[in-house]
Every structure is written in C-alpha cells, then in structure tokens.
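J.: Here is a sequence together with a model predicted from it:
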Amino acid sequence: MNTSTTLRRLINLWPDLHNALGDRPIHGAFGLGLRGYLAAIDHHDPAEAAALRDLERDPAQLGDRPVPLNLAIYDTMRAIEAALAHCAEVTAAAVQIDPIPLPGPDWPAADRARRAAASRADLADRRRWRFSRPSTPPATFTALWLLARIEYRPGPFRALTEEQARYIRAVAAESLRRAEGVLDTDGNRMTELAPEHPCACGGRIEVYGGGGATPCARCTGCGALWTEAGVIAA
C-alpha cells in the first residue's frame, strides 16, 4: 500500500472511529461536519472519560445515562492526531517556502502596491501549514495536507526529499495500523490463548479473526478447528 492509499484509508476510517467512540450525542449538530465534531469533543479528557466509565459500571445508576467514551479508541484518536500533527510540523519546516516579503522603503513606488498585494496573498495562502503546539488540528485535515505534499500538489512548497517521503510514509502507516487495530479491521490476525486454556489433547490453541471475519480457533497439537458454532474439524 503506497502512502497516498494509506492516508486516504485513514481519512475514510476516521468516521468509524467516531462511531465507535461512544460519545454523547450532540443535539442540534446537523451539518456540523467532522471538524466541528472533533472540536465538540475537545472538552473531554481521560480523567472525565474514566469517571464516566465508573458511573456506567455502578449498578446503582439506573435509567438512561450518557454513554461513556471508549477509552481505547479515545486514546488512539488522540495519539494519531498528535503523530500526524508532528509529522506535518516537521515537514512544513523543511519544505514550506517563506512568504514573499513586503516591499521595503527602497522598493520602486510604482510597483509597491503590486508587491504588497502579492506578499499579503502569499502569506494568506490557505495551503500553508499554520498550526503549532499546543494547537492540534483534526486528523483528517492533517492527513489531507500530508496527502497533498506526498502527491506534489501545487503550493508554496519545495518537493519532498526521499527521506521526507519515507518519514510521512512511516507515520501514515503506523497511524493506519493503530486505527485498524482498535477497530478490528486490520485483516486476519492470530492470538494465542493463555496456557491455562489448552486443548483436550494438551496442545496450544490459536484464535484467528479480525477484519469482520467470523473468529475461529485451531489447536496446534491435534489440528482441531472451532468456530462459534462448535467443533468443525478434529
């Protein structure tokens, strides 16, 4: 999978992460959009989410309650946002061309207005990376910005070096791996059951699943196979 495909896959998965997050509904949010939704959950922090989880587990809490955040997905989304933002900051520092300077006092008067207008337009170019810590832009915005750089879209930027392209590829791949892993959409994966749960023959049991597939188990000793419906081969 090349870097462009990886970034597009991550962008497409982002709404699924939100759906799995278990956040409280935002009333009157029709048309808010993904960037607005991300901003709306900024009031959450891990401590608050943990407190909500404790309330959900308390049997004394009867009736309707706000749905708590899924902490694993929350942490994964924040980690991806931070990693992409840092990647964009480093990339912008290396490839973003400084704006055209304003005309100095010795600039020809006849051309001063044109030069000043060009300078202001270049500075305001929306393609420029403008974020710096502690501000962290939405992951989809950052992924799209990195996608434009990896595809050499026009703008006030120098072409990426091979090393810079490799860096973006590595960050994008790790971000997608985390997103797919927490959503269980990263294809067929194997997990070995703990030794205290062996097969009747004494062999180790491996469980395969992920990517929406029906989980199945296999004994490494006798070769027996199981699904949720029971033993399918022995």
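T.: In hand now; what should we look at?
J.: going forward, measure contacts and count neighbours with C-alpha atoms only.
T.: Will do.
J.: Centre-most residue in the protein?
T.: For the chain, the residue nearest the mean C-alpha position is residue 80 (4.2 Å; Cα atoms, centre = their mean).
J.: buried stuff in the helix or strand that that residue is a member of?
T.: Per DSSP states H and E, residue 80 falls inside helix 71-95. Residues 71, 73-74, 76-77, 80-89, 91-92, 95 are the ones in helix 71-95 that count as buried (16 or more other Cα atoms under 10 Å).
J.: go on, stretch 199-210?
T.: The neighbour-count criterion (16+ other Cα under 10 Å) identifies 199, 203, 204, 205, 206, 207, 208, 209, 210 as the buried residues of stretch 199-210.
J.: Can you tell me which of the residues you listed lies closest to residue 61?
T.: Nearest to residue 61 among the buried residues of stretch 199-210, counting by Cα to Cα, is residue 210 at 33.5 Å.
J.: Would you check that the closest one makes contact with residue 189?
T.: Yes. Residue 210 is in contact with residue 189 according to Cα atoms under 8 Å; the separation is 5.9 Å.
J.: Do a quick rundown of the helices in this structure.
T.: Taking DSSP state H, the helices of the chain run over residues 3-21, 33-40, 46-57, 71-95, 109-123, 139-150, 162-183.
J.: Distance to residue 228 added to the ones you listed, as JSON lines?
T.: JSON lines is the format used below for the helices of the chain (distance: least, Cα to Cα, whole Å):
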{"stretch": "helix 3-21", "distance to residue 228": "24"}
{"stretch": "helix 33-40", "distance to residue 228": "37"}
{"stretch": "helix 46-57", "distance to residue 228": "27"}
{"stretch": "helix 71-95", "distance to residue 228": "26"}
{"stretch": "helix 109-123", "distance to residue 228": "60"}
{"stretch": "helix 139-150", "distance to residue 228": "37"}
{"stretch": "helix 162-183", "distance to residue 228": "20"}
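J.: one more structure, for comparison:
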Amino acid sequence: MTTTATNLRSVAMHWADLHETVGQPAVVNGFGRGLRGYLAALDDAEEQEARLHQAAHLRTLERDPIQLGVRPVPVRLHILDTMRTVETTLIACADDIAHAAQRAPIAAPSARRTAIAPYRTQREADIAAADRRRTQQLAHADLVDPRRWRYTGRRTAPHAALWLLARVERAAGPCRRITEDEGRRIGVVAAGAAERIEQALDIAAQRRTLEQRHDCGGAIDVHGGEGRVPVAHCTGCGRVWAEGVIAA
C-alpha cells in the first residue's frame, strides 16, 4: 500500500507540471534535454521529416496571414496524450471503486400525512418537526460531503488520485474499507499512471539498448532521465559518449 500511496501522491503532485509542459515548445538539438529527447533524436529522424512535409502542406491550407484572429498555440502532443490517458484511467478506477464501496446518501425524511395520521398533541408535532429538520440536515451534509466521489462535476486526475489515496489509507468517509482485490486494482492503476507521468516529464531513471550497434559490434546502452545528462556506453569496447565528453 505504501508504494500505491506514493504513486497516487506523485500523480497529484506532478499534474500541474504536465499542464505547464504541454504548451512548451520541444527542445531540438540538445543532448542535455534528457534520455527521451536524445533517443527521439536518434530514432525519429524519418518521422520528423514526415512532420515537416505535413506542416508545409498544412501551411498552404491556412487562411491569409493578414486576416485578424488568434492562432492556436502549439502543444506537445505526447504530453497531452499522457494527460488524457492517465485522467481517463484514474477516473474509471474511482468510478468502479465508488460504485462498490461508497454507500448511498442518507435519504431525506418525508413529511407525515397528518390528515391520515394526525398528531395527538402540539408537543408531539413539534418533536416530529424537529426530528425531520435534524434528519434533513444530516441528509444534506451527507449528500454534499467533499469526501464523497461524484459521477458529475469535479472529475479530474488529481481529484481521483487523492480520493483513491484516501481509500488506500482507509481515511474516514462515506465508504467501507476496500478489499484486497480493490487495493490491488488501485495499485496497478496508480503504478501505470505514475510511470506514464514520470516518462513524459523525464523525471524517472531510464535505460535502453539501441538497435544500432557500435562499429566494434558491441551493443550501445543509454542511461539517463531524472534530469541527468544522458550517457551512452558501448558494452563491447567500453567507449562512452556524453555531452561534450567522449572517453575510450
């Protein structure tokens, strides 16, 4: 459960970072931009060329540049895709757990039909009215309880992550304790969401062996991530490549 809680906190904490990153232009020609960027530069040359041709074609279809209007801001699509996938998965998990573990709101009291069952005294009527008011207040408080998961309104990845975190940590609320199976389901979803976000933001340590091999025939391992400068290492001859450094 500790790992699950850590992953859910990571999702909630880094969601703002994804929002800030999604509109930033991608950095080009920079070894120090992280392992993902370095590998993309090695592996995606053909894809980049295709995007350039597509962009040139789209520019021919654009409106006259002298027309007034706001141009769309370029976005980093892989960040946007990550956000959509993570949010959809977390919300679906919260929906399922809430459906199984969250109790229904307290029912509001119905008025007594005094024409059929009249009160015997005014005091009895006053006591019944006071009881109805208290029950109505409890029902309303239970209905709007911020600890209650809702199927409309505020349905975001951070809110779903924090609500699931409360279930994992068995916090108080209008829910029973989750079962072991439900805890495992949350753990799988949380781990996948945290991993996607860490990869998108390049804040996780990564290692990959390139398909291309060195001139000596050895495999090339690339290490990086967590904001560090990527380093490539030949497992055959031991040669090392880093930003501004080449060592035999």
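T.: Alright, I've got the coordinates. Just so you know, these numbers come straight off a predicted model, no measurement behind them.
J.: among the buried residues of stretch 199-210 of the first structure, which are in strands?
T.: Of these, the ones assigned to strands by DSSP state E are 205, 206, 207, 208, 209, 210.
J.: Just give me the match in the second structure for the first one.
T.: When the second structure is aligned by TM-score structural alignment, the residue opposite residue 205 of the first structure is residue 220.
J.: on that earlier part again, ok and the helix holding residue 80 of the first structure relative to helix 3-21, angle-wise?
T.: If you take axes from the mean of the first three to the mean of the last three Cα atoms, to 10 degrees, helix 71-95 of the first structure sits at 150 degrees to helix 3-21.
J.: what's the mean deviation for helix 71-95 of the first structure versus the second structure?
T.: Compared with the second structure after fitting, helix 71-95 of the first structure deviates on average by 0.5 Å (mean Cα distance after the TM-score superposition for the first structure).
J.: Quick one: list the elements packing against that helix.
T.: If you count contacts as 3 or more Cα pairs under 8 Å, 6 or more residues apart in numbering; DSSP states H and E, helix 71-95 of the first structure packs onto helix 3-21, helix 46-57, helix 139-150, helix 162-183.
J.: For residue 82 of the second structure, give its distance to residue 148 of the second structure.
T.: 27 Å (Cα to Cα, to the nearest Å).
J.: just to revisit the earlier point, now the match of residue 205 of the first structure, nearest residue through space, not along the chain?
T.: Nearest non-adjacent residue to residue 220 of the second structure, counting by Cα to Cα, 6 or more residues apart in numbering: residue 234, 4.5 Å away.
J.: aligned partner of that neighbour in the first structure?
T.: Using TM-score structural alignment, residue 234 of the second structure pairs with residue 219 in the first structure.
J.: just checking, that match touches residue 199?
T.: Yes. Counting by Cα under 8 Å, residue 219 of the first structure does reach residue 199; the two are 6.4 Å apart.
J.: Overlap of the contact sets of the two?
T.: residue 205 (Cα atoms under 8 Å, 6 or more residues apart in numbering).
J.: In contact with the equivalent of residue 180 of the first structure over in the second structure, which residues?
T.: When the second structure is aligned by TM-score structural alignment, residue 180 of the first structure is paired with residue 198. Residues in contact with residue 198 of the second structure (Cα under 8 Å, 6+ apart) are residue 204.
J.: Would you quantify the distance from residue 198 of the second structure to residue 245 of the second structure?
T.: Taking Cα to Cα as the criterion, residue 198 of the second structure is separated from residue 245 of the second structure by 27 Å.
J.: What lines up with residue 158 of the first structure in the second structure?
T.: Residue correspondence, TM-score structural alignment: residue 158 of the first structure in this structure matches residue 176 in the second structure.
J.: Could you measure from its match over to residue 168 of the second structure?
T.: Counting by Cα to Cα, the gap from residue 176 of the second structure to residue 168 of the second structure is 11 Å.
J.: Which of these two has more residues huddled nearby?
T.: Just comparing residue 176 of the second structure and residue 168: by other Cα atoms under 10 Å the higher neighbour count belongs to residue 168, 22 against 15.
J.: Now do the contacts for the more buried one.
T.: Residues in contact with residue 168 of the second structure (Cα under 8 Å, 6+ apart) are 1, 4, 5, 178, 183.
J.: now swap in residue 190 of the second structure and tell me
T.: 4, 7, 8, 90, 161.
J.: What is the most widely separated pair among these?
T.: Farthest-apart pair in the contacts of residue 190 of the second structure is 4 and 90; separation 12.8 Å (Cα to Cα).
J.: if I read this right, residue 179 of the first structure contacts residue 18, doesn't it?
T.: No. Using Cα under 8 Å, residue 179 of the first structure is not in contact with residue 18, being 11.0 Å away.
J.: coming back round to it: which residue numbers in the second structure does the helix holding residue 80 of the first structure align to?
T.: With TM-score structural alignment applied, helix 71-95 of the first structure matches the range 77-101 in the second structure.
J.: Show me how far the matching stretch is from its chain's centre.
T.: Offset of stretch 77-101 of the second structure from its chain centre (Cα atoms, centre = their mean, to the nearest Å): 7 Å.
J.: and for it, what are the contacting residues?
T.: Contacts of stretch 77-101 of the second structure (Cα under 8 Å, 6+ apart): 18, 21-22, 149, 151, 155-157, 160-161, 163-164, 175-178, 182, 185-186, 189-190, 193, 196-197, 200.
J.: again with stretch 232-248 of the second structure
T.: For stretch 232-248 of the second structure, the surrounding residues in contact (Cα under 8 Å, 6+ apart) are 31-32, 214, 216-223, 229-231.
J.: One more: stretch 199-211 of the second structure?
T.: 17-18, 21, 34-36, 78-79, 82, 198, 219-227.
J.: And for stretch 114-132 of the first structure?
T.: By Cα under 8 Å, 6+ apart, stretch 114-132 of the first structure touches 88-89, 92, 96, 99-103, 137, 145, 155-156.
J.: Next, the buried residues of it.
T.: The neighbour-count check on stretch 114-132 of the first structure (16+ other Cα under 10 Å) flags 115, 116, 118, 119, 122, 128, 129 as buried.
J.: With distance to residue 225 of the first structure added, can I get those in TSV?
T.: TSV is the format used below for these (distance: Cα to Cα, whole Å):
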residue	distance to residue 225 of the first structure
115	74
116	74
118	70
119	69
122	64
128	55
129	53
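J.: Tell me the one among these nearest to residue 60 of the first structure.
T.: Closest to residue 60 of the first structure, out of all of these and judged by Cα to Cα, is residue 129, at 49.3 Å.
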